[in-house]
Structure formats: structure tokens, C-alpha cells
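Q: give me a model of this one.
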Amino acid sequence: MEQRRLGDRRVGAIGLGAMSFGGIFGPTDRATSLACLDAAADAGITHVDTADIYGNGLSEQVIGAWGRRDIHVATKCGIVTGPPRTVRNDEAYIRQSLEASLRRLNRDHVDLYYVHRRQPDIPVEDLAGTMGRLVQEGKIGGYGLSEVAPATLRRAHAEHPVTAVQNEFSLWTRLPQLGLIQACGELGVAFVAFSPLGRGMFGRDPLARDFRAGIDFRDTNPRFVEPNFSANIAAIRPFRDLCAARGWTVPGAALAWVLAQGDHIIPIPGTRTADHLRDWQGVTLDKDDIVLIERILPAGFAQGDRYGDHQMAFVERYC
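A: Model (predicted):
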């Protein structure tokens, strides 16, 4: 697999998002998750991304049980599930969260540590100072920010260099192209694209609307409720037809498009099972392919917001 820079390391250009190991999108078990991690490593994936809230620590526990030390691991803190759901970026909370994550991960150091959401009333310079001290103490290799605006990135980076920014980015979520991807490129910061397959919308097969109420947040997500869901399935159908005609897998083509948007971009698709990993690689797009794909799926084609209003509370908006 192609390698891309993430901090002072080079990792596989495609990483693995481990949210589903926490049972967020459907039932799983430790053996299945461990088999998925083994298959990912065999496929050349060397970066795994998790968070303390994925299954209330379950995803971290699975990665800790896996025990591979040659894999670059990132985790996150900052979202307090509540009720009420809120965020904390104070140093005491970050340190407490990091120690708990390290125990679950069975590590004394994590390669990359993100603030999952920014707390608006704490200056980002103070947050960067906290993370810089953790780097100096050897607790973390580098730090990242998630769902932030370009101005926030620049302020944090001026205080202590940021390793990575993680925001949602895919064929149907293109907002980061309005300044954030460019800012990362200028500063030498990796842009880690989460949900690059549209939370399953660009999976191997078209989604059915059978999400688990109260567990799978897609059940109430604006893009996955009617009439938006059917409209989005229909909008993506010509892209699926193109992939079939070209002999591409749908996930492979969607990821190839994300990768083509900048050599500092690392998408982290997620899956519960090893079976889906083979769909992610093997597609290379030329300039004409990209033009055609963007004609079929122009920026802004998706119907519905990517989050419900309650989930946008601590997402920075800049356009």
C-alpha cells in the first residue's frame, strides 16, 4: 500500500476507523474484531483510529487485547456522553481520560491523541499547551483536533505544532475543501478523513433502511431519514453504475477519489468484519475519471445535513 506521512511516521495511505468495534452500527464480538484487525494489518493498513466513547471504551479494549506494537494507534477524548452530552478540554480531564485510554489500550504511550471536540470557552492556545506538555512528557507522540475550522487549526499550530486534523470528508461531505484541507497542506498537517464512505452509503451494496433505533444514530440522521434517504440512494446509483462498468468496487472508487484530493489526506473507513477490507484497494483514478465522478456527484448533491442539530453543538462552522 502507498505510504503517507502522519507526524514523524509514514503509515498506509488508508487507515482503519474502529468505531464499529464498539457496536455502534451493529452487533459484533471480540473475535470478529480481532480478525478484522489482523486482516487490516495483512492488507498494509498500519494506522488504527479509535476513541474513548466508542462503545464506552470497548473499541479501545479490543485494540489493547490485539496487542500489536508495530501499528500506529490514535485515540480521542473530550466528548462527555452525559446526559447531558457536552465537551471538556481542561487539562485535568484530558489527563484523566488519557490515563484511562492507555489502560484500555494496554500501552504507556499513544502515537496520536485527538481532542474529539473543542470546548469553546477554553482558548485553543491553552488546549495546545496542554497537548504540548503531554508530548514533552512522552505520553503522546503528537496531538490532533477534530471537527475544527481552519482558524482554530492555525491558532493551535502556532502554539504547538498539530500532527493531524480529523474531519468528515467524502464524496457527499465536501466542506473541508473550503479551506481546511488547504490549511493542513500549508502547515504540513495530515488531514484524516473520517466517514470517507458516507457511513455506509458508498459501501459494497446499497444500504437498506434497517438501522437499529436508539443505537445506530443513522436512524435519526437527516441524510438517512425519508425522503432524503431514498433521494440520496437514487443520486448515488449512477456512480454505482459507473463503478460496475469500469470494474471498480464502489468503496474502492470512493476512497480513491478522497486520496486524489491531496497527498496529505488519509481516509479511515471503518468496518466490523475482515470481509469488507478487500473492497478498499485496487482502484486508481486518472484526471478524466475524477472529472466524470464529480459530474455524476457534484459538490452539494446530498440531501439533508450530515448531523442532526443536537450533534452540531460543538462542531465548528466556518462557511
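Q: CA atoms for contacts and neighbours, from now on please.
A: Noted.
Q: could you look up the SS state of residue 10?
A: Assigned by DSSP: H, G, I helix; E, B strand; the rest coil, the conformation of residue 10 is strand.
Q: what does residue 114 give?
A: From three-state DSSP, the assignment for residue 114 is strand.
Q: show me what contacts residue 63?
A: With contacts defined as C-alpha atoms under 8 Å, 6 or more residues apart in numbering, the neighbours of residue 63 are 34, 105.
Q: remind me which helix or strand it belongs to.
A: In this assignment (DSSP states H and E), residue 63 forms part of helix 58-66.
Q: residue 76 now?
A: Element membership of residue 76, judged by DSSP H and E, is strand 72-77.
Q: part of a helix, is residue 205?
A: No - under three-state DSSP, residue 205 sits outside any helix and is assigned coil.
Q: from residue 240, how far out is it?
A: Summarising the geometry, the distance separating residue 205 from residue 240, computed by C-alpha to C-alpha, to the nearest Å, is 9 Å.
Q: what ranges does this protein have for its strands?
A: Remark: strands of the chain, listed N- to C-terminal, are 3-6, 9-12, 16-17, 47-49, 72-77, 79-80, 86-87, 112-115, 143-146, 164-168, 190-194, 265-268; assignment by DSSP state E.
Q: here is a second sequence; please produce its structure as well for comparison:
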Amino acid sequence: MAVRRMKLGSQGLEVSAQGLGCMGMSSFYGPPKPDADMIVLIRHAISSGITFLDSSDIYGPFTNEILLSKALSEGWRDKVELASKFGISFADGKREVRGDPAYVRAACEASLKRLGVDCIDLYYQHRVDTRVPIEVTMGELKKLFEEGKIKYIGLSEASASTIRRAHAVHPITAVQLEWSLWTRDAEEDIIPTCRELGIGIVAYSPLGRGFFSSGPKMVDNLSERDFRRMLPRFQPENLDKNAIIFERVNEMATKKGCTPSQLALAWVHLQGSDVCPIPGTTKIENLNQNIGALSVKLTPEEMAELESFASADVVKGERYGQVSGTWRDSETPPLSSWKTE
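A: Below you'll find the model as predicted:
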């Protein structure tokens, strides 16, 4: 089936209605996969209509952007909408979130070089630096936009108030956030704010970090280096209870004649025409299956039934442990507090 196109945000960016998250190819989900295999996968995705590719300098770190530069050589660059991110540094083995102007510029210049491009289509702040007023970070991003080094600006894991303050400096095209059947906390405040301001919504981990693909058995197959082993929802005391969610989703998928992952992904797609999920995968068969989710239809009653399977009181465990900042702690100081040298 043809992958439809969509407008992401109100600034003019057009992308495939489903993207490809590239993180797991290079890091966090176990050992990096062979470049040659991932290049084949990425080019298969593009040829299939999945042209919105999502990377970050922290994936690897750095190696995912280099992988994409290889995949997009030989005339492939012009076929895609390329997104990357800055803001998480692992200098000297220490994790630090940074949004100061000098870092913003240095990170962008380095990403451009690794990606082998003159301009990044969509450049996100990966996590919000709570020490730097968001207006200061956005000011430098606006300069990069004016210099033609980035086309559109995004935020990831930002609160509604942070989004509003950032958008007042320069239009935000997209906010990337975790959104899936069992992660719905952004629906209360952040998503309505994005819609009010005409900002597109990019849903990462729309398959619950793989849970809605294969259920609790996925944990048994994770490598020792896979950070999902540390996440609260995959701990034994929570996983046994969360297994019931997968069982119910799987039952409904069987009745619908699709896979549980297609059902869960279709639910995200059907949240609105301004939503673009970016499921990640390292396997062509999974990519093809994810594309199939675009043709799954759900009635309002089926949507409600699906949501009841994974309501907030049913899901056990937080989406993150103490390993990553989220929109809940993304507030920054007022601009008046910023001292320039």
C-alpha cells in the first residue's frame, strides 16, 4: 500500500505519515547492528514510502548519524525528511543536558558534518536544559535557521509551558513525545497545547518499546546491553500484570485480522491527522508490518475498548525510571535570570 503524506505542523514541512526511528540500529537496544544490513533496511523503508527518518547525536553516540550519512549517499538524501536532535551530552562518561548557545551551535555543526548534509530538515532539542531559559536556546536555533543550517525546529519531552515560551521566539514545527496505548500522560496538557499552536506531534515508542509487538516474552530476548531491562514496566513484578494488557490487545487483533503491533500502531495513527508515529525496527519484515498498520480501521467503540485495556490504573510501572528527564521536569528559568558574558 502507498504510504500517505501529511503536513507536520503549520510551517510547511511535509513528511510520510509514518516515520522510522533509527535509535535501535546503533544503541540503547543492545549491540549496534551491522551497517550494511541497516543501510538495506533504511533504503527499503524509503522505497516503500517511509521517508521521515529520526536520529540523534546521542544515538551511538554519534554513530547513528554516520550510518544515515552512508544510507543517504548515492542520491538518497533528496528523497527523505531528515530529523536529528541535540541536547544530551556524555562528556567524560557523565550524562548532561545542555541548551546553552555555544553547545547548540557546536552540536548542530557536528551533526551536519556527520550526516554529510548542508541542512537538517527538522532539528529537535532532545531534552530541555532546566538551567537555561528556553528563550536562550531557541534564540540560537533561530540563528541556525536563518543561516540555512536547519529548516524546522522541534522540541522533545517538553512541558506545555516550555512549548509556549519556545514557540513565542520562533515557530515550533513538531514536538516529539512518547505516546502509545500504555503511555498517554501527554494527552492532558501537552497535546492540546500543540494543537492550539498548530504544532505537529511525533509519537516515539508507539509500540511501547516493542511490548505491543511480542508481549512479555520480548524481555527474555533482550541483550544484557538493552536499556529496556532497567525500565519499570519490564520488571518482573510489573511485567506479569502488564502481560494481561498484551493478551487483550492480541485477542482483539486476532478478531480484526491484524497483528497486535498493527492494532496498537493504528490506534496512534487514528489519534489525528497531525500525529506521526515513528516506530523503530531493525528488521524489514517488521517495517513492512508497521506500514500495514496504516490500513487498519477502528470504530470509536473499538478505540475505546482498546484504551480500556491499557488505562492508567491498569498499567503497572512508570515509563522511565531515573534514567531520563521527561516533560514533567522540563521547566526552565525566566529569561530575566540569564546573564550574558
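Q: between residue 205 and residue 240 of structure 1, which one's more packed in?
A: Counted by other C-alpha atoms under 10 Å, residue 205 of structure 1 and residue 240 do not tie: residue 240 has more neighbours, with 21 against 12.
Q: hmm, back to that, which bit of structure 2 covers the strand holding residue 76 of structure 1?
A: Aligning strand 72-77 of structure 1 against structure 2 (TM-score structural alignment) gives residues 81-86.
Q: what does the matching stretch rub up against?
A: By C-alpha under 8 Å, 6+ apart, stretch 81-86 of structure 2 touches 15, 51-58, 104, 107-108, 111, 120-127.
Q: map residue 296 of structure 2 across to structure 1 for me.
A: Residue 296 of structure 2 is assigned residue 283 in structure 1 as its aligned equivalent, the criterion being TM-score structural alignment.
Q: neighbours around its match, how many?
A: By other C-alpha under 10 Å, 19 other residues sit near residue 283 of structure 1.
Q: that one contacts residue 252, doesn't it?
A: Yes - between residue 283 of structure 1 and residue 252 there is a contact under C-alpha atoms under 8 Å: 5.5 Å.
Q: check contacts around the most centrally placed residue in structure 2.
A: What sits nearest the mean C-alpha location of structure 2, by C-alpha atoms, centre = their mean, is residue 204, with 3.2 Å. Taking C-alpha under 8 Å, 6+ apart as the criterion, residue 204 of structure 2 is in contact with 21, 176-179, 277-279.
Q: ranking those by neighbours, who comes first?
A: residue 277 leads the contacts of residue 204 of structure 2 on contacts (other C-alpha under 10 Å) with 27 neighbours.
Q: still on that earlier bit, mean deviation of the helix holding residue 63 of structure 1 from structure 2?
A: With both structures laid over each other, helix 58-66 of structure 1 and its partner residues in structure 2 are 0.9 Å apart on average (mean C-alpha distance after the TM-score superposition for structure 1).
Q: quick one, that helix and strand 72-77 angle?
A: Per axes from the mean of the first three to the mean of the last three C-alpha atoms, to 10 degrees, the angle that helix 58-66 of structure 1 makes with strand 72-77 is 150 degrees.
Q: can you tell me how far residue 211 of structure 2 is from residue 182 of structure 2?
A: Computed with C-alpha to C-alpha, the distance linking residue 211 of structure 2 and residue 182 of structure 2 is 10 Å.
Q: can you pull out the helices in the stretch 201-341 of structure 2?
A: Ranges of helices in the stretch 201-341 of structure 2, per DSSP state H, counting those that start in this stretch, are 211-214, 236-256, 260-269, 284-292, 300-309.
Q: for these, state which one has the densest average packing.
A: Mean neighbour counts were compared across the helices of the stretch 201-341 of structure 2 using mean count of other C-alpha atoms under 10 Å; the top stretch is helix 260-269, at a mean of 26.
Q: mean shift between that one and structure 1?
A: When structure 1 is overlaid, helix 260-269 of structure 2 sits 1.2 Å from its aligned residues on average, using mean C-alpha distance after the TM-score superposition for structure 1.
Q: show residues contacting that helix.
A: Contact with helix 260-269 of structure 2 is made by 179-181, 203, 206-207, 212-214, 246, 249-250, 252-254, 275-277, 289-290, 292-298, 303, as judged by C-alpha under 8 Å, 6+ apart.
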